[in-house]
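Enquirer: what follows is a protein structure lacking sequence information:
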């Protein structure tokens, strides 16, 4: 049973970490965002899986 749980959760954890890293790198590279960058850092880090997705949909300008 434990192996099944690990097999189900591990891909989500890896996806979450990849999204967080990509969103933080993108945030570092862009000049302007919708709102302060420090707020987006908090949303990306503490927003779990939804935080980076929200940043890419709402936070990026142009």
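Expert: Nice, I can see it. This is a predicted model, so every value here is computed, not measured.
Enquirer: hey, let's count contacts and neighbours off CA atoms from now on
Expert: Will do.
Enquirer: so which residues make contact with stretch 27-45?
Expert: Stretch 27-45 is contacted from outside by 20, 23-24, 50-52, 55, 58-61, using C-alpha atoms under 8 Å, 6 or more residues apart in numbering.
Enquirer: mind checking which of the residues you listed are buried?
Expert: 20, 23-24, 51-52, 55, 59-60 (16 or more other C-alpha atoms under 10 Å).
Enquirer: mind listing what the most centrally placed residue in the chain touches?
Expert: The C-alpha lying nearest the average C-alpha coordinate of the chain belongs to residue 52 (C-alpha atoms, centre = their mean; 2.6 Å). Contacts of residue 52 were listed using C-alpha under 8 Å, 6+ apart, and they are 19-20, 23, 43-45.
Enquirer: take this one as well and set it beside the first:
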């Protein structure tokens, strides 16, 4: 159960961040939404490490 909550929380935070910001280091909004939603645990981590652009 804790792993499911962690997974869901990471995905929600990542999707929210993707929808609210327009700057990405690599790719675009559609690609990052796909990665975060399809690759549930790894996707948000990859987004926050590699995809999140400068504010």
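Expert: On my side now, so go ahead. Owing to the predicted nature of the structure, the values given are computational and were not obtained by experimental measurement.
Enquirer: sorry, back to before: and which of the contacts of stretch 27-45 of the first structure is nearest to residue 8 of the first structure?
Expert: Using C-alpha to C-alpha, residue 50 comes nearest to residue 8 of the first structure of the contacts of stretch 27-45 of the first structure, at 18.2 Å.
Enquirer: what helix or strand does residue 27 of the second structure sit in?
Expert: Assignment of secondary structure by DSSP states H and E places residue 27 of the second structure within no helix or strand.
Enquirer: so the top helix by length along the second structure corresponds to what in the first structure?
Expert: For the second structure, the helix that runs over the most residues, judged by DSSP state H, is helix 2-20. Against the first structure, the aligned range for helix 2-20 of the second structure is residues 11-29 (TM-score structural alignment).
Enquirer: give me the mean distance between that stretch and the second structure.
Expert: Compared with the second structure after the fit, stretch 11-29 of the first structure shows a mean deviation of 0.4 Å (mean C-alpha distance after the TM-score superposition for the first structure).
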